[in-house]
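1. Attaching a predicted model along with its sequence, questions to come.
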Amino acid sequence: MKITCGTDAGQESDESLAARYEITFDGKRYTFREYKYDRFGDALRYAAMTHAKQGFLQDKAFQPLWLAAYSPTAEDEAIMRLHGIAYVEGHYLYGS
């Protein structure tokens, strides 16, 4: 089974794939059932594999959720810089 993600023409959007495979995004992490992922591709692969299993039952309580990706405000970043803290790809980094 091949799953494409991204926004190129002819491909389904990440948000649409997430809704189809019961994945939510809270602005920081992707969730499929009780599992949480930092990367959408990891969540999608596991969800698609699970959906393909014989006897799979969809979660009737699933509600699509796709929030904007979290990032600190400019004011937050200014304060963080004063203390040697950076926010890079969803993670706070202190020092080197």
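-> Cool, the structure landed. Numbers count the residues shown, from 1 in each chain.
2. rest of the way, CA atoms for contacts and neighbours
-> Fine.
3. Just the buried residues of the biggest helix by length in the chain, please?
-> Secondary structure of the chain per DSSP state H: the longest helix is helix 40-52. Residues of helix 40-52 classed as buried: 40-41, 43-44, 47-48, 51 (neighbour count, 16 or more other CA atoms under 10 Å).
4. now swap in stretch 77-85 and tell me
-> 80, 85.
5. Check it against this one:
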Amino acid sequence: MIPILYGLVVFALYILANISVFCLYTYDKHMARNDGWRIPERILLVAALIGPFGAYGAMRIFRHKTKKIKFYLVPVFMILHIAGMLYVAVLLLHISQ
């Protein structure tokens, strides 16, 4: 059985990853407004795969990359993460019984 402390550490890292991705998207939007160096879309998409909730939040709040077809993948990444979390939760419940 996974100790609760490990679960909390994993959860904290996941939250940190999503906050980092949110900041990355925010930075790119700031640079877009100021004609600065932009982050390549490929990197933004990989970051969204790691932290889709942060990416989606920044996309909605700052209206960034919302018209690009490639970035329609971000909600799909969110669904995959939710499905993965549910799968792990069911496994942990099954193991603990």
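-> That came through, no problem. As the structure is a prediction and not an experimental result, all values here were calculated from the model.
6. Quick check: TM-score for this pair?
-> TM-score of the superposed chains, computed with TM-score structural alignment, normalised by the length of the first structure, equals 0.28; 38 aligned residues with a CA RMSD of 3.0 Å.
7. if we can go back for a sec, among the buried residues of helix 40-52 of the first structure, which one sits closest to Met80 of the first structure?
-> Phe40 (27.1 Å; CA to CA).
8. right, and that closest one touches Tyr30 too?
-> Yes - assessed by CA atoms under 8 Å, Phe40 of the first structure is found in contact with Tyr30 at 6.2 Å.
9. got JSON lines for the buried residues of helix 40-52 of the first structure, with distance to Arg20 of the first structure too?
-> Formatted as JSON lines, those follow (distance: CA to CA, whole Å):
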{"residue": "Phe40", "distance to Arg20 of the first structure": "13"}
{"residue": "Gly41", "distance to Arg20 of the first structure": "14"}
{"residue": "Ala43", "distance to Arg20 of the first structure": "12"}
{"residue": "Leu44", "distance to Arg20 of the first structure": "10"}
{"residue": "Ala47", "distance to Arg20 of the first structure": "10"}
{"residue": "Ala48", "distance to Arg20 of the first structure": "9"}
{"residue": "His51", "distance to Arg20 of the first structure": "10"}
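10. Now for those: which two are most distant?
-> So, the buried residues of helix 40-52 of the first structure by CA to CA: farthest apart are Phe40 and His51, at 16.1 Å.
11. for the second structure, longest helix please?
-> From DSSP H, the single longest helix across the second structure is helix 4-33.
12. List the buried residues for it?
-> So, applying 16+ other CA under 10 Å, buried residues of helix 4-33 of the second structure: 17-22, 24-26, 28-30.
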